[in-house]
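Engineer: sequence unavailable; structure follows:
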């Protein structure tokens, strides 16, 4: 079964925001721990090392990518358990990302926002985030890990059509 893409593209003053969301029956504190504690991020994205604080750069490993690369992540803002803003940097360039959490009646919505200056690679970026957010969900529920092949290239045309 191919997962349905959920991402949407919103124009901004400097480009576009790619926004993807997931909802969890959990407190914002618990979801925050899933996206900030290295033992828990290792379950769905990869571990990180360094001293995490606004203005600092940590290193994050992508465990579910070929060669499991490490890359630099500069923490721009950290407002537990509501907002984490980072800029990533690797040999492919840099990305500006935010994780925004909103809790209502014991349910938390997590929104991943990637601030884009170009939509050129949207067909690759979107399916990747859908995959990683579903990995986050399965890390929290214990369900079977999704296969990347179910996301890319299956969702590529959807994301390209958003631009």
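Structural biologist: Right, received. Where do you want to start? Keep in mind that what you see is a predicted model, and the values were worked out from it rather than measured. Numbers count the residues shown, from 1 in each chain.
Engineer: hey, let's count contacts and neighbours off CA atoms from now on
Structural biologist: Noted.
Engineer: helices or strands next to the longest helix seen in the chain in the packing?
Structural biologist: In the chain, ranked by residue count with DSSP state H as the criterion, the top helix is helix 122-141. Contacts defined by 3 or more C-alpha pairs under 8 Å, 6 or more residues apart in numbering; DSSP states H and E place helix 122-141 against strand 15-24, helix 156-162.
Engineer: pull the residues that contact stretch 87-107.
Structural biologist: 23-28, 32, 71-76, 81-86, 108-116 (C-alpha atoms under 8 Å, 6 or more residues apart in numbering).
Engineer: pasting the second one now:
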């Protein structure tokens, strides 16, 4: 795991950009990102319609709606764009793209050696805590892909989030 990230100003908030490579093909990664049953095992409970024009809601641990959005673009299994509206905050936008990793020669290798690069771009983010949250989720996604039936480990995610917070706080502070 080596999640890379960039933070920059994006008035009225921040632009967050993440990249990570996963040991799976784009179809499996797409499934993990868009099927509510799989999302619940590594990120959060979701309900709604995760397709073009669809409205969705992400649920907090208490079952209440944490955020919602509308899918604005969708190109399975290559990427999607959705609005992202955390309750009580201004709207933001998330774009996810997926592409095969490595050179053409590597991509023609064994099927079990499939690797996919995920790029996540979150525009106009209001909360500083969003960056370590995305980072921790992208790491948790590795565990889900290794064992898709395992339940989400909320305690491990919170510990990782807490460990990442000081690093991201320093990075935000550098930007003013």
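Structural biologist: All right, it came through fine. On a predicted model such as this, the values are computed, not experimentally measured, just so you know.
Engineer: any idea what the TM-score is?
Structural biologist: In this superposition the chains share a TM-score of 0.78, using TM-score structural alignment, normalised by the length of structure 1; 155 aligned residues with a C-alpha RMSD of 3.0 Å.
Engineer: quick one: which of the contacts of stretch 87-107 of structure 1 sit in strands?
Structural biologist: Where these overlap with strands, as defined by DSSP state E, the overlap consists of 23-24, 71-76, 83-86, 108-116.
Engineer: picking up where we left off before, could I get the helices and strands packed on helix 122-141 of structure 1 as CSV with mean neighbour count and distance to residue 6 of structure 1?
Structural biologist: What follows is those, written out as CSV (neighbours: other C-alpha atoms under 10 Å; distance: least, C-alpha to C-alpha, whole Å):
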stretch, mean neighbour count, distance to residue 6 of structure 1
strand 15-24, 18, 6
helix 156-162, 16, 9
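Engineer: of all these, which lies closest to residue 144 of structure 1?
Structural biologist: Of all those, strand 15-24 sits nearest to residue 144 of structure 1, with 17.0 Å by C-alpha to C-alpha.
Engineer: for residue 38 of structure 2, see how far away the equivalent of residue 136 of structure 1 over in structure 2 is.
Structural biologist: Per TM-score structural alignment, the equivalent position to residue 136 of structure 1 in structure 2 is residue 141. Taking C-alpha to C-alpha, to the nearest Å as the measure, residue 141 of structure 2 and residue 38 of structure 2 are separated by 10 Å.
Engineer: shared neighbours of these two, anything?
Structural biologist: In contact with both residue 141 of structure 2 and residue 38: no residue, using C-alpha under 8 Å, 6+ apart.
Engineer: neighbours around the corresponding residue of structure 2 for residue 94 of structure 1, how many?
Structural biologist: With TM-score structural alignment as the criterion, residue 94 of structure 1 lines up with residue 91 in structure 2. Counted with other C-alpha atoms under 10 Å, the neighbours of residue 91 of structure 2 add up to 17.
Engineer: what does residue 168 of structure 2 give?
Structural biologist: The burial metric for residue 168 of structure 2, expressed as a neighbour count using other C-alpha under 10 Å, is 19.
Engineer: returning to what we had before: quick one: buried ones out of the ones in strands among the contacts of stretch 87-107 of structure 1?
Structural biologist: By the neighbour-count criterion of 16 or more other C-alpha atoms under 10 Å, those include these buried positions: 24, 71-76, 83-86, 108-116.
Engineer: next helix or strand past whichever helix or strand residue 94 of structure 2 is part of?
Structural biologist: Here residue 94 of structure 2 sits within strand 92-100, counting by DSSP states H and E. Using DSSP H and E, the helix or strand that directly follows strand 92-100 of structure 2 along the chain is helix 104-107.
Engineer: surely residue 144 of structure 1 meets residue 137?
Structural biologist: No. Residue 144 of structure 1 is beyond contact range of residue 137, at 10.0 Å (criterion: C-alpha atoms under 8 Å).
Engineer: who has more neighbours out of the two?
Structural biologist: More neighbours sit around residue 137 than around the other of residue 144 of structure 1 and residue 137, counting by other C-alpha under 10 Å; the figures are 19 against 10.
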